[in-house]
Structure formats: C-alpha cells, structure tokens
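K.L.:
predicted model, plus sequence, below.
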Amino acid sequence: MPPPTVNPINDNDAGSPPPPPEQLSPLDAIVMGLRFYSRLPTGDSPHLPLNFGKMIHFLPMASLIMGVFPALTILLLGALGVQSLFVATVAFAMSAVITGAMAEDAFGDAMDGLFGGHDVARRLEIMKDSRHGTYGVLGLIAPFMLRVITLGTLISLSPVAGAILWLVASMLARQTAPIVAVMLPPARSDGASAGAGILAKKDFFFGFAPALALFSFFALLLAGPIGLILALAFGAGLCFFWLKLLTKLLGGQTGDTIGALQLLLEIAALSAFILI
C-alpha cells in the first residue's frame, strides 16, 4: 500500500495552527479522505494531521466523489452503445488514476507477502518491498479481469444499473475494509496502518452504517432482494475468511491487507449481482 498522500502541515503558513483532529469539521474529514485515498485536487488548505478514526466518519461522501467520474463515463459510453467490456475497462482505468491504484497496489503487495513468505517476519518484509513477484503480478491481473468481467456484464444489461451498483459497491468496500483495523492489531510498528492504530468500533460503525444503508437501498432497487442478500453474504463471509487468514499468517494487519480486502469486497459484490 503506497504511503498516504496527506502532507505534513506547512510550517510557513501564517496564523494559528490547524485544529486538533478531534475538532475536524465534516468538510475537513471529507478533504482528508480525498487526500488519503485519491489524487484528486483538494485546494490549498493546510494538510491536517491524519486522524483515521475521524476521517472514516465521512469517508462514504469522499468515496462517492472519487467514483462519480468513472460512473458518469459508464453512463456516457453506455448511452453511445459502446461495447460493455470496453466501457468497464475504461471506467476501472479511470478509477485507478483517480485513486493512484491504491487498492490494486495493496492487493499485489499483500499477495506477494502472504503467500511468498515462510514466516511472519519474511511476509512483512516482502510486503514492504515495492517490487512485485509472481503472486503480486497475478494479484494485479486477476482482480482487474474479474472486475471488468463482472461490471461489463452489468453494463450489458443496463448501463445505469451498472454505474450505480458499481459506485455503491466500491463505496461500501472502501468503508468496510478497515474492519481489519478494528479486529486486529497492527502487524508492524511502522507504516500507515500502525500510524492509524487500532480503529475504535464506534468510529468504524459511524461511517459504515450510512454506507451500508445507501448500498442496501440501491442494491435492493436495482438487483432485488436476492442480489442484496448474496452481496451481503459474500461480503460477510469474505471478511470472516480474511480476518482468519491474517491472524494465522501475520498475527495482525497492515495497510496493504486493508487495501486488499477493499478490492476483494468490491469483486464480491459485483459477482453477487451477476449471479441473479
């Protein structure tokens, strides 16, 4: 997982220092989320110290902002009758540019580390290496193909439904992935996850509840009750499996394992929607 894009406070700025993290306004939290999870321009306001627990409260809004341009691209190209797999590929390529391929890189690193090392120390060492091995390369290719195929299938049925379902699925996936920081301690003493520490349950659920409600509304509307139930069941089962795997192989979590789970949850939801 690449280092967070939140920059240190500019010591040259005149005036009083920025408010402490607990005083973050909703707008501050949204901007912080955009700076952490994306490469979108956010203006020249001072970069506040990262507070993951407060930022996650308004992460659903930041996620929707990050996904709106790829979703609009799906609608536009779909309305023009462009082949659905091509549309899905363009949308995911655009999403990767917007997010800096953060989740994709995390998944590749996690695959290299989890399955390329023989003990915890070696797995963490491999995971921190910016180079990708065989597991990492496959971890980049396979998820991209799965997302293109599943989203392309949805777009072929309805570009509008495909765009909306992908938008809310990616939002909920990003919001749910930090569950590993709630349930598991950091596996190493440095890195983004260690800096964030163990995420409080109340902070997690503060942002998770509205994300789940929005996802459930549109999934029920566009995919029906079976689609919604399958998506939630796939996601819950995947979280359970991932937590067990991390406990066994790492004894904790890292930023890469959070980003990897985000990608897996997005694939799980899209896969559920094409099975109905």
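P.N.:
Looks like it arrived, so ask away. Since the model is a prediction, treat every value here as computed from it, not as a measurement. Residues are numbered from 1 along each chain as shown.

K.L.:
please count neighbours and contacts with C-alpha atoms only from this point.
P.N.:
Fine.

K.L.:
E266 contacts L165, doesn't it?
P.N.:
No: using C-alpha atoms under 8 Å, E266 is not in contact with L165, being 10.3 Å away.

K.L.:
and stretch 53-62, what's buried?
P.N.:
Judged by neighbour count using 16 or more other C-alpha atoms under 10 Å, the buried positions of stretch 53-62 are G53, K54, M55, I56, H57, F58, L59, P60, M61, A62.

K.L.:
first-to-last residue distance for that stretch?
P.N.:
Start-to-end span of stretch 53-62 (C-alpha to C-alpha, to the nearest Å) is 15 Å.

K.L.:
got a list of contacts for that stretch?
P.N.:
21-22, 24, 26, 29-34, 171-172, 175, 196, 199-200, 203-204, 206-208, 210-211 (C-alpha atoms under 8 Å, 6 or more residues apart in numbering).

K.L.:
okay, and which of those residues map to strands?
P.N.:
Assigned to strands by DSSP state E, none of the contacts of stretch 53-62 qualify.

K.L.:
which one is L77 nearest to, not counting chain neighbours?
P.N.:
Spatial nearest neighbour of L77, excluding adjacent residues (C-alpha to C-alpha, 6 or more residues apart in numbering): V87 at 6.4 Å.

K.L.:
where does the one you found fall, secondary structure wise?
P.N.:
Using DSSP states H and E, V87 sits within helix 84-99.

K.L.:
I figured L140 hits A106, correct?
P.N.:
No: the pair L140 / A106 is not scored as a contact, 9.3 Å apart, by C-alpha under 8 Å.

K.L.:
so those two - more neighbours on which side?
P.N.:
A106 (27 against 20; other C-alpha atoms under 10 Å).

K.L.:
if we can go back for a sec, make TSV out of the buried residues of stretch 53-62 and add secondary structure.
P.N.:
Shown next, in TSV, are the buried residues of stretch 53-62 (DSSP: H, G, I helix; E, B strand; the rest coil):
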residue	secondary structure
G53	helix
K54	helix
M55	helix
I56	helix
H57	helix
F58	helix
L59	helix
P60	helix
M61	helix
A62	helix
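
K.L.:
second one coming, line it up with the first:
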Amino acid sequence: MNTDKTQSQAVSSGWQYQWQLFLVALAFFTRIPIPKETPFTTERLNHANRYFGVIGIVVGLLISSVYLVSSILLPASVAIALAMISGLLITGAFHEDGLADVFDGFGGGWTVESKLNIMKDSRLGTYGAAALFMGLGIKWVTLIELAKLNPLLPAYAFIVVHSLSRVAAASLIFSYPYVRADQDSKVKPLANQQTRSDLQILLGTAIITLLVLPWPIAIMLAIITLLVRQGCGYWFQRQLGGYTGDCLGATQQLAEIAGYLTLLAIATHYHF
C-alpha cells in the first residue's frame, strides 16, 4: 500500500514538473501569462527547451484561430495579415528580433567581437531592417498564395511550421557551442547541459506534428527544415564559432519561411 502511494506521488510530481517546464517555456517565448507561483530557475529554463516545439503548436493554434475567424468576414490577405500581427503580439516579435540582429551583425561586423557587439545593440540597422521587411513580406505573400489554393491551408501551415521551425532552432543547442560577449544574456542558461530526454521530447514533438500531413509532404517538409537547420548551423559556426540567442531566433524565422515555401511549392503542383 505504501509502495503504491509513493509511486503515485512520484508520478504526480513528475507530471507537475513537466507542466512547470512547459509553463517556463511558454513564459520565455511568448507574452502569454502564467501562474505567478510557477517556480523558475536557470535549471528549469535549461530543460524547458524540450517543449519549444509544443510552444510552436500553441502559437500556431492561436494564430490559426485569428486567421479562421477573420477570414469569415474579411479577404484572405487581410485575415493573414491580422494573423501575422497576432503572432508578433503573442511572441513579442522575439524571433523576428533575432533575425534582424543576426543580419545586422553579420552584415556590418568584420570580427567575431564586432559582430557580437552589433547583435547586442538594440538599434535596428539597414541589414536587419531589410531582412525583417523581406522576411515578413515573403511570409505574407506565400500564405496568401496558399489561401488561394485552399482557404484552410494557411491554418494548417501556421500550426505545423511554427512547431517545426522552433524544433529546428532549439536543436542547434545540442550541436554547437554557445558564444556571447555578454555573459548576462537571457538565453545563456539554455546553453548549459542538455539531456537525452530533452532532445527526445523535442524531436518527438516534430514527429507528432508531421503526422497530420500526408507522408510524402511530411518527408519533404522534414528534409527542407533539416537542411535549413544544418545550413544555419554551418553559417553560425563560420561567422561566430557557435550560436547565440539571436541565432536561434534567426533559424526559427528562416525555417518558418522555408516551411511555407515548401508547402506552397507542393500545393501548387499537387492537390492536398
């Protein structure tokens, strides 16, 4: 009897800990409020990366809801714009900021130190503004084209691609060293020791997400996302010798764009 009770308490405690890790990830990557009593430590943030793909699903579902409701009364182009705006508000443009900072740093810096210093600067430069403008623009146009083929496609795309792109970004933590001139960076705790369970849950989320798609499309989307992930990792390694928090944000954005383009290319030639 006592043994059963102890095991039950252990399972309950385990699920509670996982729920708290999810809430930490939710608070870190979105503006969605969580209970104030949720315990937060750098160790919990370190292991919360396992749920970054799940956060993508949550964000994707919220954005899709805005799109579907808006499309009832408004043209698809406006509904998509409103959905994208809602995404920026939900995440606080967290990843878009990383994209802009990376292009500013890599475009304007000549040494690793100068690139890191530029990326740390809160001001937006020409390279970053151009990357941000073109990134948002190509997402909007691609999603409009998807809506023309099937009004429901953008809703599916939001959910699947937001999840996969975050898995791609978070997975870089397991493969490359963290580099940062500013040791107080808020992303630094994520660079500490990762466990096999963290990676398994992260990749498991991607696999589950892909199951909603026909297998040929799922395979193609997985390959493209992996290629973007590998390309970004190689790019960051060459430029900095590793990654920063901004690099993770840039990877998410580039993988998101690539995901939408992949789905559009497939949908243009094959009905699904």
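P.N.:
Structure's in. What do you need? Model, not experiment: these values are computed from the prediction.

K.L.:
ok, the buried residues of stretch 53-62 of the first structure vs V182 of the first structure, which is closest?
P.N.:
G53 (10.4 Å; C-alpha to C-alpha).

K.L.:
for I179 of the first structure, see how far away that closest one is.
P.N.:
12 Å.

K.L.:
need the contact partners of stretch 115-134 of the second structure.
P.N.:
96, 99-109, 180-182, 240, 246.

K.L.:
from those, which would you call buried?
P.N.:
By 16+ other C-alpha under 10 Å, the contacts of stretch 115-134 of the second structure give 96, 99-106, 108-109, 180, 240, 246 as buried.

K.L.:
for those residues, which one is nearest K139 of the second structure?
P.N.:
E96 (12.2 Å).

K.L.:
map that closest one onto the first structure.
P.N.:
Residue pairing (TM-score structural alignment): E96 of the second structure is matched to E104 of the first structure.

K.L.:
so that match lies in a helix, does it not?
P.N.:
Yes: checked against three-state DSSP, E104 of the first structure lies within a helix.

K.L.:
not counting its neighbours along the chain, what's nearest A155 of the second structure?
P.N.:
S64 is the one closest to A155 of the second structure (C-alpha to C-alpha, 6+ apart), at 4.7 Å.

K.L.:
residue contacts, the one you found?
P.N.:
Counted by C-alpha under 8 Å, 6+ apart, S64 of the second structure has contacts A83, P154, A155, Y156, F158, I159.

K.L.:
does the alignment partner in the first structure of it sit in a helix, a strand or a coil?
P.N.:
Per TM-score structural alignment, the equivalent position to S64 of the second structure in the first structure is A71. Following three-state DSSP, the label given to A71 of the first structure is helix.

K.L.:
now A71 of the first structure: how far from L165 of the first structure?
P.N.:
In terms of C-alpha to C-alpha, A71 of the first structure sits 9 Å off from L165 of the first structure.

K.L.:
dump the residue contacts of the alignment partner in the second structure of V90 of the first structure.
P.N.:
By TM-score structural alignment, V90 of the first structure lines up with L82 in the second structure. Going by C-alpha under 8 Å, 6+ apart, L82 of the second structure touches V66, Y67, S70.

K.L.:
counting neighbours, which of these comes out on top?
P.N.:
Y67 (27 neighbours).

K.L.:
how about the secondary structure of that one?
P.N.:
Classified using three-state DSSP, Y67 of the second structure is helix.

K.L.:
wait, it touches A83, no?
P.N.:
Yes: counting by C-alpha under 8 Å, Y67 of the second structure touches A83, with 5.1 Å between them.

K.L.:
distance check, the residue lying closest to P26 of the first structure once chain neighbours are set aside against S170 of the first structure.
P.N.:
Sequence neighbours aside, F58 is the residue nearest to P26 of the first structure in space, at 6.7 Å (criterion: C-alpha to C-alpha, 6+ apart). As for F58 of the first structure, its distance to S170 of the first structure is 15 Å (criterion: C-alpha to C-alpha).

K.L.:
for the stretch 151-276 of the first structure, just list every one of the helices.
P.N.:
159-176, 179-183, 192-196, 201-249, 255-274 (DSSP state H, counting those that start in this stretch).

K.L.:
make TSV from these and add distance to P49 of the first structure to it.
P.N.:
Below are these laid out as TSV (distance: least, C-alpha to C-alpha, whole Å):
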stretch	distance to P49 of the first structure
helix 159-176	20
helix 179-183	19
helix 192-196	11
helix 201-249	17
helix 255-274	17
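
K.L.:
what lines up with A181 of the first structure in the second structure?
P.N.:
Matched by TM-score structural alignment, A181 of the first structure corresponds to I173 in the second structure.

K.L.:
picking that back up, how much does the helix holding V87 of the first structure stray from the second structure?
P.N.:
Helix 84-99 of the first structure, aligned to the second structure and superposed, deviates on average by 0.9 Å (mean C-alpha distance after the TM-score superposition for the first structure).

K.L.:
pull out the buried residues from that helix.
P.N.:
Quick answer for helix 84-99 of the first structure (16+ other C-alpha under 10 Å): 84-85, 87-92, 94-96, 98-99.
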